[in-house]
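**Student:** For reference, the sequence and a predicted model appear below.
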Amino acid sequence: MHIPFPQETYRIKGSIRSRGFSLIELMVVVAIISILGMIALPQYQRFAAKAKLTAALSEVAGAKPAVELIIAEGMQGLGLSVPTPEQLGLPTAGRYCEQFLVGRTSDSLSIQCRVKPDRYLGTSVSLMLERGGHTPGWKCTTYLMDESVLPEMCRRSR
C-alpha cells in the first residue's frame, strides 16, 4: 500500500547553503594582502640593500691582510707607488663591487668598492675601508643618507 506524503515534508527549512565566498569577503582579503604588501615590500628592499652592502664590505675585507702587512713593514717600502687591487689580493670586479680602487696617503691606505647599481641604493654608492699607520683599526666610510642599511662596522665609524 502506498501512502502519499505531502511535498512540504520533504523540504527541510534552512537547508539551502551557499557555497564559496561572497564578493565582499574576497575584496576584504585582497585589501588585507595589499596593505601587508605595502608594509613588507619597503622592509624587504631595505633588508636586501643592507645584505648587498654587507657582502660588498666582505669583498673589500679580502684585502685587509695585505694592507696590514704593508703598514706593518712600513709605507716606505712602497715608495711613491700605490698598490693595485690585484696586488692586495682583490679581483678586478667582484660579485657586488663593480670596481675596486686603492688610495694612499703618507701614512694610510684605503680600499674603495664601487657597489653595483641597485634600485634601492642608486647608481653611485661606494664603500671605503681605510687603515692608517698611526690609528688602530679600520675605518669604514660611505656617503649614504639611510644609515639603517649600513653594515654595523660602517655605522660604528660614523
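**Tutor:** That came in fine, so what should we check first?

**Student:** From here on, just use CA atoms for contacts and neighbour counts.
**Tutor:** Fine.

**Student:** Show the subsequent helix or strand relative to the top helix by length along the chain.
**Tutor:** With DSSP state H setting the assignment, residue counts place helix 23-60 as the longest helix in the chain. Tracing the chain past helix 23-60, the next element assigned as helix or strand by DSSP states H and E is helix 64-73.

**Student:** Next, the angle helix 23-60 makes with the helix or strand following that following helix.
**Tutor:** Downstream of helix 64-73, the next assigned helix or strand under DSSP H and E is strand 97-104. Note on geometry: by axes from the mean of the first three to the mean of the last three C-alpha atoms, to 10 degrees, strand 97-104 and helix 23-60 are set 40 degrees apart in direction.

**Student:** for comparison:
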Amino acid sequence: MKTMQKGFTLIELMIVVAIIGILAAIAIPQYQDYVARSQVTSALQEISPLKTAAEEKLLSGRSISDPTDLGAAGTAGGTITTEYATLTLNNAGDEDMEIVATLDQNVQPAVNGAVITLARSANGSWSCTVTAAGSSGWDDSYAPSGCPVS
C-alpha cells in the first residue's frame, strides 16, 4: 500500500508569506507612529516638573539662569541634554520665562527638531505648545493632549 506524504503545498506557503507581509506593512508604520508619539510625550514629561521649581524660585525671589537651577540633571551652563531632548530656558528668571525642549537625541526622524515650549505668562499661568520645526514627516497627532501644535 502506498502512503502519501503530508505537508503544505507551495501555494499554501506563499499565501501565508503574503498574509504576513501585508500584516507587517500595516503594523510597522503604526509602531513607528507610536514610538514618535511616546518620544514627544516623554520629552514633555521631562520638562513639566521644572514648572513647579520655576514657580517656587520666582515667588521666593531666587535667581534662575539655566535648567540646573530648576533641578534638571546635568552640568550648569545653559543647556541640558536628556534622553530625547536638549533643554534650555528663554528669559530665564523673568516672569515670562520659557522652558524649551528641542527633540534631537535618539528620536524618530519624524519628530527630530520638534520643539516643546512651556511658556509662563506674567500672571503665573503656563501654556504648552509644540512646533514641528525641522521635522520631516511630522504629524499633528504626535503632540500630547493639552499641548497644541503652533
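**Tutor:** Perfect, thanks for sending it. This is a predicted model, so every value here is computed, not measured.

**Student:** Please work out the TM-score for the two chains.
**Tutor:** Structural agreement between the overlaid chains, expressed as a TM-score with TM-score structural alignment, normalised by the length of the second structure, amounts to 0.77; 137 aligned residues with a C-alpha RMSD of 2.4 Å.

**Student:** returning to that earlier point: could you list every helix and strand that the longest helix of the first structure packs against?
**Tutor:** Using 3 or more C-alpha pairs under 8 Å, 6 or more residues apart in numbering; DSSP states H and E as the contact criterion, the neighbours of helix 23-60 of the first structure among helices and strands are strand 97-104, strand 108-115, strand 126-132.

**Student:** How many neighbouring residues does residue 20 of the second structure have?
**Tutor:** Around residue 20 of the second structure there are 11 other residues, counting by other C-alpha atoms under 10 Å.

**Student:** Also the one 10 residues further on?
**Tutor:** Counted with other C-alpha under 10 Å, residues neighbouring residue 30 of the second structure total 12.

**Student:** got it, and residue 115 of the second structure?
**Tutor:** The local packing of residue 115 of the second structure (other C-alpha under 10 Å) involves 26 other residues.

**Student:** again, but for residue 100 of the second structure
**Tutor:** 25.

**Student:** separation between the spatially most central residue of the second structure and residue 94 of the second structure?
**Tutor:** The C-alpha lying nearest the average C-alpha coordinate of the second structure belongs to residue 40 (C-alpha atoms, centre = their mean; 1.4 Å). For residue 40 of the second structure, the distance to residue 94 of the second structure (C-alpha to C-alpha, to the nearest Å) stands at 26 Å.

**Student:** returning to what we had before: give me the aligned partner of the residue nearest to the centre of the second structure over in the first structure.
**Tutor:** If you follow residue 40 of the second structure across to the first structure using TM-score structural alignment, you land on residue 53.

**Student:** Quick check: its match touching residue 150?
**Tutor:** Yes - at 6.7 Å, residue 53 of the first structure counts as touching residue 150 under the criterion of C-alpha atoms under 8 Å.

**Student:** Tell me how many other residues surround residue 126 of the second structure.
**Tutor:** Neighbour count for residue 126 of the second structure, taken as other C-alpha under 10 Å: 15.

**Student:** hmm, I was thinking of residue 30 of the first structure
**Tutor:** Residue 30 of the first structure is surrounded by 12 other residues when neighbours are defined as other C-alpha under 10 Å.

**Student:** Translate it into the numbering of the second structure.
**Tutor:** By TM-score structural alignment, residue 30 of the first structure lines up with residue 17 in the second structure.

**Student:** quick one: that match and residue 24 of the second structure, what's the gap?
**Tutor:** According to C-alpha to C-alpha, residue 17 of the second structure stands 10 Å off from residue 24 of the second structure.

**Student:** same thing with residue 99 of the second structure?
**Tutor:** Noted for residue 99 of the second structure: a distance of 39 Å to residue 24 of the second structure, by C-alpha to C-alpha.

**Student:** who has more neighbours, these two?
**Tutor:** Between residue 99 of the second structure and residue 24, counted using other C-alpha under 10 Å, residue 99 has the larger neighbour count: 23 against 12.
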